[in-house]
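S.K.: Pasting the sequence and the predicted coordinates here, then a few questions.
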Amino acid sequence: MPENPGAAANCVCLSGEAYADCCGRFHSGGADAATAEQLMRSRYSAFVLLNAEYLRKTWHPDTVPADLELDPAMEWRRLDILSTNRGGPLDTEGTVEFKAHYRHDGERGVHHETSRFVREHRRWYYVDAVRLA
């Protein structure tokens, strides 16, 4: 399992911020994401770091899978946020389109999707996604 980056290390979501000031504060429970994009970035980082507990915690209770197994052979390499629609601090829903570049068993690929999020009781949750070609 990959180790969490040090507090001063750059965040694996490639925001340009230190891990502790970016996704690390969400992973540790020190803060909740204020926007759908922040939640998207923190969930990507959780996939990189094989943090299934955080992924389940941020998945909407109506759509969270009964079982979640992360593949340690999957190397997430880069996250590109392509667009956001709503998903701000005062919104109750939003979408984030992104591409996540990966390497798996020596093969390179891109996971492209639009994720849907809802905000309930001041917390953002991942609901579901549409996978794009």
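M.R.: Everything's here; your move.

S.K.: contacts, neighbours, all on C-alpha from now
M.R.: Fine.

S.K.: Break down the protein into its strands, ranges please.
M.R.: Ranges of strands within the chain are 74-86, 93-104, 107-120, 123-132, based on DSSP state E.

S.K.: Now do the third one: distance to the chain's middle.
M.R.: When C-alpha coordinates are averaged (C-alpha atoms, centre = their mean, to the nearest Å), strand 107-120 and its chain have centres 8 Å apart.

S.K.: could the strands of the chain be laid out in JSON lines, adding distance to Ala8 and mean neighbour count?
M.R.: Shown next, in JSON lines, are the strands of the chain (distance: least, C-alpha to C-alpha, whole Å; neighbours: other C-alpha atoms under 10 Å):
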{"stretch": "strand 74-86", "distance to Ala8": "19", "mean neighbour count": "16"}
{"stretch": "strand 93-104", "distance to Ala8": "23", "mean neighbour count": "19"}
{"stretch": "strand 107-120", "distance to Ala8": "28", "mean neighbour count": "17"}
{"stretch": "strand 123-132", "distance to Ala8": "26", "mean neighbour count": "18"}
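
S.K.: Just put the ones you listed in TSV and tack on distance to His27.
M.R.: Formatted as TSV, those follow (distance: least, C-alpha to C-alpha, whole Å):
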stretch	distance to His27
strand 74-86	17
strand 93-104	19
strand 107-120	18
strand 123-132	14
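
S.K.: here's the one I want to compare it with:
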Amino acid sequence: MPTTKDACPCGRGPAFDACCGRYLGTGVPAPDAESLMRSRYTAFVRGDVAHLLATWHASQRPASLELDGGAKWLGLAVKRHTPIDATHAEVEFVARSRVQGRGHRLHERSRFVRGDGQWFYLDGDILN
């Protein structure tokens, strides 16, 4: 498990505390959809189910979430952040992982919605 002084798993910040650590478990909302998406990737890396559920829009949020403990997250590349209007945005990204020695690549266009002063993950489309 990375420490708070390690580089942020999302790849944007020099240290977890100065990057996604500002949003995980703090109650501080991410300022935009890209920052929220990066914090959600970091939550997957750190196994922070509470952050993932708290940032999932209530209309789509599962009742529970179980992460694959054997997944090793290898990196994140944000391809595009597209604000649509003041309350809607899309983020296209590629997240790489390894599970049981086999590489995986998740390429997704995620939709986000802003409500009650914060951004929420709504849903996404898997891309090739």
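M.R.: Perfect, thanks for sending it. This structure is a prediction, so every number in the text was calculated from the model and none was measured.

S.K.: Got a TM-score for the two of them?
M.R.: After superposition, the two chains reach a TM-score (TM-score structural alignment, normalised by the length of structure 2) of 0.94; 128 aligned residues with a C-alpha RMSD of 1.4 Å.

S.K.: that older thread, among the strands of structure 1, which is nearest Thr63 of structure 1?
M.R.: With C-alpha to C-alpha as the criterion, Thr63 of structure 1 lies closest to strand 123-132 of the strands of structure 1, at 6.1 Å.

S.K.: corresponding residues in structure 1 for the helix ranked longest in structure 2?
M.R.: Determined from DSSP state H, the single longest helix within structure 2 is helix 33-46. On the basis of TM-score structural alignment, helix 33-46 of structure 2 is assigned to residues 36-49 in structure 1.

S.K.: buried set for the matching stretch?
M.R.: Residues of stretch 36-49 of structure 1 classed as buried under the neighbour-count rule (16 or more other C-alpha atoms under 10 Å) are 36-49.

S.K.: farthest pair in the residues you listed?
M.R.: It's Ala36 and Leu49 that sit farthest apart of the buried residues of stretch 36-49 of structure 1, by C-alpha to C-alpha, at 19.7 Å.

S.K.: Next, count neighbours for the aligned residue in structure 2 for Pro61 of structure 1.
M.R.: Counting by TM-score structural alignment, Pro61 of structure 1 lines up with Ala58 in structure 2. Other residues within reach of Ala58 of structure 2, judged by other C-alpha atoms under 10 Å, total 13.

S.K.: how much space is there between Ala58 of structure 2 and Asp125 of structure 2?
M.R.: Applying C-alpha to C-alpha, to the nearest Å, the value for Ala58 of structure 2 to Asp125 of structure 2 is 18 Å.

S.K.: Thr55 of structure 2 too?
M.R.: Taking C-alpha to C-alpha as the measure, Thr55 of structure 2 falls 18 Å from Asp125 of structure 2.

S.K.: Kindly state which of the strands of structure 1 is positioned closest to Val12 of structure 1.
M.R.: strand 74-86 (8.1 Å).

S.K.: Now do the closest one against helix 36-48, angle only.
M.R.: Interaxial angle of strand 74-86 of structure 1 relative to helix 36-48 (axes from the mean of the first three to the mean of the last three C-alpha atoms, to 10 degrees): 170 degrees.

S.K.: Tyr19 of structure 1 maps to what in structure 2?
M.R.: Tyr19 of structure 1 maps onto Phe16 in structure 2, with residues paired by TM-score structural alignment.

S.K.: ah, wrong one, I meant Asp128 of structure 1
M.R.: Using TM-score structural alignment, the equivalent of Asp128 of structure 1 in structure 2 is Asp123.

S.K.: wait, what's in contact with that match?
M.R.: By C-alpha atoms under 8 Å, 6 or more residues apart in numbering, the contact list for Asp123 of structure 2 reads Gln60, Ser110, Arg111, Phe112.
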